[in-house]
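Undergrad: need a 3D model of the following:
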Amino acid sequence: MFGIHDLMLFVISGLLLNIMPGPDSLLIMARSATQGWRAGCAAALGIGAGTMMHISAAALGLSAVLATSATAFTVVKWVGAAYIVWCGISMLRARLKASETGKPAGLAVPSALPYRKIFAQGFLTNVLNPKVALFFLAFVPQFIDAGAANKPLAFLILGSIFNFNGMLWCNGLAIFTAFASARLKVKPLVALWLNRVTGGLFIALGARLALSEQH
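TA: Presented below is the predicted three-dimensional model:
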């Protein structure tokens, strides 16, 4: 149907690829551990929105520009790397802040970000990574018949299935991380250092993206 073949293989492969750790998973886990499952889900929804942008762009052929133009790839790569590094630096600079209820400094909690900013962070972290666009161009067409009547529609359908499964995983990860943090009674200072460790990983990932080559 719609020129799509081996759908079950596509679904299984997509789930396995979503489970692989990366900057998206790190962001979700850091936000869930420090601000609860709602913050983690906000990051996950932002990541899903960014993924949908990549899928739409690939279906329309815009991502092909990144695959063929070294200049376009380099520009997006450096913007994305700079943003990821900036996110990492922000996490490294996180500090403990006393709550507005007058708790002493020893009971302070890490500064919280508004959900809309967490959503935007997830969205930009994903959409500014040109490797995601190239991934969809390389992976999804393998499951579309060469003679499909409407290839863009088939691409959108497969991409939406991939993103839906990814959202199930990401939101599940957010809830599980928040639950585990609550059960383990993660202290504010531990949450703060988790934020900083994630920030360091983000800086490393940003540097890796900046040094990546177009394939």
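Undergrad: from here on, contacts and neighbour counts on C-alpha atoms
TA: OK.
Undergrad: for the spatially closest residue to Phe2 that is not a sequence neighbour, which residues are in contact?
TA: If the residues on either side of it in the chain are set aside, Phe2 comes closest to Ala154, at 5.7 Å by Cα to Cα, 6 or more residues apart in numbering. By Cα atoms under 8 Å, 6 or more residues apart in numbering, Ala154 lies in contact with Phe2, Gly3, Ile4, Ile144.
Undergrad: can you confirm the first one is in a strand?
TA: No - with DSSP: H, G, I helix; E, B strand; the rest coil as the criterion, Phe2 is assigned coil and is not in a strand.
Undergrad: how about it, what does it touch?
TA: Going by Cα under 8 Å, 6+ apart, the list of residues near Phe2 reads Ala148, Ala149, Asn150, Leu153, Ala154.
Undergrad: nearest the geometric middle of this protein, what residue?
TA: For the chain, Asp24 is the residue whose C-alpha lies nearest the centre (Cα atoms, centre = their mean; 2.9 Å).
Undergrad: now it: which helix or strand?
TA: helix 23-35 (DSSP states H and E).
Undergrad: what is that helix packed up against?
TA: Helix 23-35 is packed against helix 37-60, helix 115-127, helix 151-183, helix 188-211, with contacts defined by 3 or more Cα pairs under 8 Å, 6 or more residues apart in numbering; DSSP states H and E.
Undergrad: could you single out the most deeply buried of these?
TA: Of all these, helix 37-60 carries the top mean neighbour count, a mean of 24, counting by mean count of other Cα atoms under 10 Å.
Undergrad: grab the nearest non-local neighbour of Asn18.
TA: In space, Asn18 is closest to Gly166, 5.7 Å off (Cα to Cα, 6+ apart).
Undergrad: to compare against the first, here's another:
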Amino acid sequence: MPTGELFWAFLVAITLLTITPGVDTLLVIRNTTRTDLQAGCVTSLGICSGLFLHAALSAVGISLILVQTAWAFTLLKWAGACYLIWLGLSSLRLASRRSPARPVMSDAVTQSPGRWRDFREGLLSNLFNPKAALFYMALLPQFVDPQGHVLSQSLLLAGVHFVLAMLWQCAVAAAVSRSRHWNAPPWVARMMHGITGGIFVGIGAKVAMTQA
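TA: Have a look, this model is predicted:
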């Protein structure tokens, strides 16, 4: 367990990071708009599940090796960039539809594949994000007591991040879902898909052009 001072410092830092808009928040908004509140929450679950892997890799030093190995970091960077661009193009395709199909909420069989898709998109978005690996490699060691068990402390801090991020992202999803009940015209949803799609493509291009 990190010392009291280390833990509270981590809590402040991770809270500020969590509420700062980024790719994770954008993906939750995108999937909530595409389907419903549950889709946004499941997407958040996928995103937050990836935090534990980043924490474990950071604890055993693999993240450091990844950052110091140019070809491995470049490979991760390009994988993340391609995935973000793919998400963006998917949103732009939804924006181009004149009448976006709405899922049948009562059909559990229809919904279950979509829930796995939402979880998978969130998880892959987090795992392919080189900034997440860099963040956990750089930040977590600052709040871990070197005299204690490093892996357990890292996973504990990732658990704190998991709870905070789930609460925040699900709150964002709830706000977006509530706005969908205001009977907005269909072009509003298409505009949202177009905006998020363009942002995803832009972020993916920026990641691809960023020097390692």
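Undergrad: what's the TM between chain one and chain two?
TA: In this superposition the chains share a TM-score of 0.86, using TM-score structural alignment, normalised by the length of the second structure; 201 aligned residues with a Cα RMSD of 2.0 Å.
Undergrad: give the buried subset of the contacts of Ala154 of the first structure as a ChimeraX selection command.
TA: Buried residues within the contacts of Ala154 of the first structure, by 16 or more other Cα atoms under 10 Å, are selected in ChimeraX with:
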select :3,4,144
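Undergrad: out of the contacts of Ala154 of the first structure, which are shared with the second structure?
TA: Of these, the ones still in contact in the second structure (both residues aligned by TM-score structural alignment, their matches' Cα atoms under 8 Å) are Phe2, Ile144.
Undergrad: looking at the contacts of Ala154 of the first structure, which is nearest Phe176 of the first structure?
TA: Ile4 (33.6 Å; Cα to Cα).
Undergrad: need the contact list for the closest one.
TA: Phe143, Ile144, Asp145, Ala148, Ala154.
Undergrad: try 10 Å
TA: Taking Cα atoms under 10 Å, 6 or more residues apart in numbering, we find Ile4 of the first structure in contact with 10, 140-146, 148, 151, 154-155, 157-158.
Undergrad: nearest to Leu17 of the first structure, of those?
TA: Phe10 (10.4 Å).
Undergrad: mean shift between the helix or strand where the closest one lies and the second structure?
TA: In the assignment (DSSP H and E), Phe10 of the first structure maps to helix 7-19. Taken over the aligned residues, the distance from helix 7-19 of the first structure to the second structure averages 1.2 Å (mean Cα distance after the TM-score superposition for the first structure).
Undergrad: what's next to that helix, contact-wise?
TA: So helix 7-19 of the first structure is contacted by 1, 4, 24-25, 139-140, 142-144, 158-159, 161-170, 173 (Cα under 10 Å, 6+ apart).
Undergrad: pull out the buried residues from it.
TA: Phe10, Gly14, Leu15, Asn18.
Undergrad: what's the closest of the contacts of Ile4 of the first structure to Leu205 of the first structure?
TA: Val140 (24.6 Å).
Undergrad: am I right that the closest one is in a helix?
TA: Yes - counting by three-state DSSP, Val140 of the first structure is located in a helix.
Undergrad: isn't it up against Asn163?
TA: No - using Cα atoms under 10 Å, Val140 of the first structure is not in contact with Asn163; the gap is 11.9 Å.
Undergrad: overlap in contacts, the two.
TA: With Cα under 10 Å, 6+ apart, Val140 of the first structure and Asn163 have common neighbours Gly14, Ile55.
Undergrad: counterpart of the helix holding Asp24 of the first structure in the second structure, which residues?
TA: Using TM-score structural alignment, helix 23-35 of the first structure corresponds to residues 23-35 of the second structure.
Undergrad: secondary structure class for the residue lying farthest from the centre of the second structure?
TA: Of all residues in the second structure, Gln147 has its C-alpha farthest from the mean position, at 31.7 Å, by Cα atoms, centre = their mean. Following three-state DSSP, we place Gln147 of the second structure in the coil state.
Undergrad: now do the contacts for it.
TA: Contacts of Gln147 of the second structure by Cα under 10 Å, 6+ apart are Pro2.
Undergrad: what does it correspond to in the first structure?
TA: For Gln147 of the second structure, the residue aligned by TM-score structural alignment is Ala148.
Undergrad: the helix holding Asp24 of the first structure vs the second structure - mean distance after superposition?
TA: Per aligned residue, helix 23-35 of the first structure averages 1.5 Å (mean Cα distance after the TM-score superposition for the first structure).
Undergrad: just how off-centre is that helix within its chain?
TA: 10 Å (Cα atoms, centre = their mean, to the nearest Å).
Undergrad: okay, the angle between it and helix 151-183?
TA: Orientation of helix 23-35 of the first structure against helix 151-183 (axes from the mean of the first three to the mean of the last three Cα atoms, to 10 degrees) gives an angle of 30 degrees.
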